[in-house]
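In: Need coordinates for the below:
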Amino acid sequence: MKNSVDNKIQNGYSLDLGKIIELSFATFKKTFLISGVAFIIICIVALILYAGYFGLLFGFSNFADTMAQIESSALNATTQITNTLVGAVFSALFGPIIAGFIYVNHLANTNKEYGVASFFDFYKSDKVKDILINQLIITLFVNAIATFLVIANFPIISGLLQIIVALLTFFSIPLIIFGDQNYMDAITKSAQLFIKQPLVIIVSIIIGGLGSMVGIIALCIGIFFTAPYYFSVIYAVYHEAIGFQETSPIDEIGLE
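Out: Below you'll find the model as predicted:
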């Protein structure tokens, strides 16, 4: 797959928005129930971890007092730096789960078996190191620059920076799990791939974001089941942009 990725970077590729939407809905329809269950579990775990972090930082005694302390210290430089580092670590730790959501779409598209455990399979994969470091580098860079800009009172520029980095690294995790790239090549090649078809990818991301938010209509509870649609879009874009060999290495060796 490395040669295929390099070929797309050198010669470019075409994207059909209609095919992206069609494939994303096709895989989402197969996975939305199991993805919703996994998403709920992950949200609960994330909530517990973040609550524990803020509790250790500000205390567990009184929730109102804790929230007041968080608000009052929000722009404190020390707090900002601490949150930057902790946020990067949390992002890295959840990176394999993002990979799992994307990969489940591939399993569904290729008619392979999958379950809730499939969303966590990359924690025991030989790709876990690259996924963790990839997410750590991206989040640490974004958070560090964004924190500096917020402290310097440039929140709009901070927001724009985060959007730009998110776009340029759109392909990074798929390139690791499907394209057999290491963490640094995944970041650099993701940016090179993005600039080949930026408009279609941006429109796809917007559609994925809007589709993910549809669940709010169903008393907000439905969002747990529609939010994973965004990962279906990521998979569909990669599928249409890079594609897969008829027998890809990831299908032959699995996640060992």
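In: From here on, just use CA atoms for contacts and neighbour counts.
Out: Will do.
In: now the helices for the stretch 151-256 of the chain?
Out: 155-168, 172-177, 183-194, 198-213, 223-226, 229-241, 249-253 (DSSP state H, counting those that start in this stretch).
In: helix or strand right after the longest helix along the chain?
Out: Taking DSSP state H as the criterion, the chain has its longest helix at helix 17-58. Following helix 17-58 in sequence order, the next helix or strand is helix 63-72 (DSSP states H and E).
In: For that following helix, what is the distance to the chain centroid?
Out: For helix 63-72, the separation from the chain centroid amounts to 29 Å (computed by Cα atoms, centre = their mean, to the nearest Å).
In: what comes up buried for it?
Out: Burial within helix 63-72, assessed by neighbour count using 16 or more other Cα atoms under 10 Å, is assigned to 66, 70.
In: tell me the angle it makes with helix 17-58.
Out: 110 degrees (axes from the mean of the first three to the mean of the last three Cα atoms, to 10 degrees).
In: Next, the second sequence, to be compared with the first:
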Amino acid sequence: MKSISDQIKDIKNHGYSLDFSNVFNLAFENYKKIAVYAGLILLVFSVLFGITAGVILILIFGVDKVDGAKLLTIQPQLLSQTQLVYYIFGTAIFSAIFSPFTAGFLKMADCAQKDEEFKVATVFTYYKNRYFLQIFLATFTVSLLNVAIGTFLELQQLNALGLAISLFLSFFTFLIIPLIIFGNLKAFDAIKSSFIIISKQPAILLALIITIIGAIIVGFMAFCIGILFTIPFSYSMTYAIYCSIFTIDKEDPIDSIGKSDLE
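Out: Predicted coordinates:
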């Protein structure tokens, strides 16, 4: 069987086919297996992460700038140059530290698909093996670029352009983490490969992403807390997309993960 790197080369040269309904059905079936468990985990840890983030922001910017609603609406134009640097790098670092947690939910989706047991500890799988550094570097790089460009454009009163670029980067890099943890790619190879793969089928992939956004909106409307039980659909969808694009040796991801824990 061809390696993921070889398959990416084929995709670059010849493209690939993707069926919306097949991917959606695979994602939905996977979601049903992890929805409740993953939702409860998100509920608990979102509270913990929220408190931690709030404390960090208060320590950096002061309570007057992050009090109440201002916590979610920090305006770069009101910050000093030093605070802007803290804001940009702090946001990128926070995203990078959080990203192995996201990878853990993809691992949970993988276990569910293979009818293997998964636990709370599953979401922390990638904090303790060799994939951590690659996940951190890839997420930090993309987040730093995203936040830096967005902040600069916001300072120039070009908020709409900043939002468009942010959405563009987010869309073309959403396969980075599965390419690292399942495809065993290095950080920058994963970033480059994600752009290549998505550029070959942007319309179908965009339609699939829109279904994720729709599910999250529905969850938000369900007394807000419902969003925590619809977010796992995004992990199932990302996993389904990856599995639908690549021919995967079913034993390989598990073996590589098991080995990585010992390295």
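In: mind checking which of the helices of the stretch 151-256 of structure 1 is nearest residue 1 of structure 1?
Out: Nearest to residue 1 of structure 1 among these is helix 249-253; the distance by Cα to Cα comes to 8.1 Å.
In: Contacts for the closest one, please.
Out: Helix 249-253 of structure 1 is contacted by residues 177, 178 when judged by Cα atoms under 8 Å, 6 or more residues apart in numbering.
In: Stretch 187-202 of structure 2 too?
Out: By Cα under 8 Å, 6+ apart, stretch 187-202 of structure 2 touches 8, 11-12, 15-18, 134-135, 137-138, 172-177, 179-180, 205.
In: I would like the range of structure 1 that aligns with it, please.
Out: On structure 1, the counterpart of stretch 187-202 of structure 2 by TM-score structural alignment is residues 183-198.
In: still on that earlier bit, can you add mean neighbour count and distance to residue 88 of structure 1 and give the helices of the stretch 151-256 of structure 1 back as CSV?
Out: CSV is the format used below for the helices of the stretch 151-256 of structure 1 (neighbours: other Cα atoms under 10 Å; distance: least, Cα to Cα, whole Å):
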stretch, mean neighbour count, distance to residue 88 of structure 1
helix 155-168, 15, 13
helix 172-177, 25, 16
helix 183-194, 20, 15
helix 198-213, 17, 22
helix 223-226, 22, 24
helix 229-241, 25, 21
helix 249-253, 12, 28
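In: Of those, give the one that comes closest to residue 115 of structure 1.
Out: helix 223-226 (15.1 Å).
In: Provide the aligned range in structure 2 for the closest one.
Out: So helix 223-226 of structure 1 sits over residues 227-230 in structure 2, by TM-score structural alignment.
In: Mean deviation, that stretch versus structure 1?
Out: On superposition with structure 1, the mean distance recorded for stretch 227-230 of structure 2 (mean Cα distance after the TM-score superposition for structure 1) is 1.2 Å.
In: Quick check: PyMOL command selecting the buried ones in the contacts of stretch 187-202 of structure 2.
Out: Buried residues within the contacts of stretch 187-202 of structure 2, by 16+ other Cα under 10 Å, are selected in PyMOL with:
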select buried, resi 8+11+15+16+134+135+137+138+172+173+174+175+176+177+179+180+205
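In: Against residue 92 of structure 1, how distant is the most centrally placed residue in structure 1?
Out: Nearest residue to the geometric centre of structure 1 (Cα atoms, centre = their mean): residue 98, 4.9 Å. Distance, residue 98 of structure 1 to residue 92 of structure 1, using Cα to Cα, to the nearest Å: 10 Å.
In: And for residue 1 of structure 1?
Out: Residue 1 of structure 1 is 24 Å from residue 92 of structure 1, by Cα to Cα.
In: who has more neighbours, the two?
Out: Ranked by neighbour count (other Cα atoms under 10 Å), residue 1 of structure 1 and residue 92 place residue 92 first, with 23 against 18.
In: Which helix or strand contains that one?
Out: Following DSSP H and E, one finds residue 92 of structure 1 within helix 77-109.
In: Would you indicate which residues of that helix are buried?
Out: 80, 83-85, 87-109.
In: Over to stretch 132-152 of structure 1?
Out: Counting neighbours by 16+ other Cα under 10 Å, the buried set in stretch 132-152 of structure 1 is 132-150.
In: Repeat that for stretch 108-115 of structure 1.
Out: Using 16+ other Cα under 10 Å as the test for burial, stretch 108-115 of structure 1 gives 108, 109.
In: so how far does that stretch reach from one end to the other?
Out: 10 Å.
In: Same check on stretch 117-135 of structure 2?
Out: Terminal residues of stretch 117-135 of structure 2 are spaced 24 Å apart (Cα to Cα).
In: and for it, what span of structure 1 is it aligned with?
Out: Residue span in structure 1 matched to stretch 117-135 of structure 2, by TM-score structural alignment: 113-131.
In: residues making contact with the matching stretch?
Out: Contacts of stretch 113-131 of structure 1 from elsewhere in the structure, counted by Cα under 8 Å, 6+ apart, are 34-35, 37-38, 92, 95-97, 99-101, 103-104, 107-108, 173, 176-177, 182-183, 255-256.
In: Please identify the residue most distant from the middle of structure 2.
Out: In structure 2, the residue that sits farthest from the middle, by Cα atoms, centre = their mean, is residue 64; the gap is 31.1 Å.
In: And for residue 25 of structure 1, nearest residue in space, chain neighbours not counted?
Out: Spatial nearest neighbour of residue 25 of structure 1, excluding adjacent residues (Cα to Cα, 6 or more residues apart in numbering): residue 232 at 7.4 Å.
In: OK, contacts around the one you found?
Out: 24, 25, 27, 28, 102, 105, 208.
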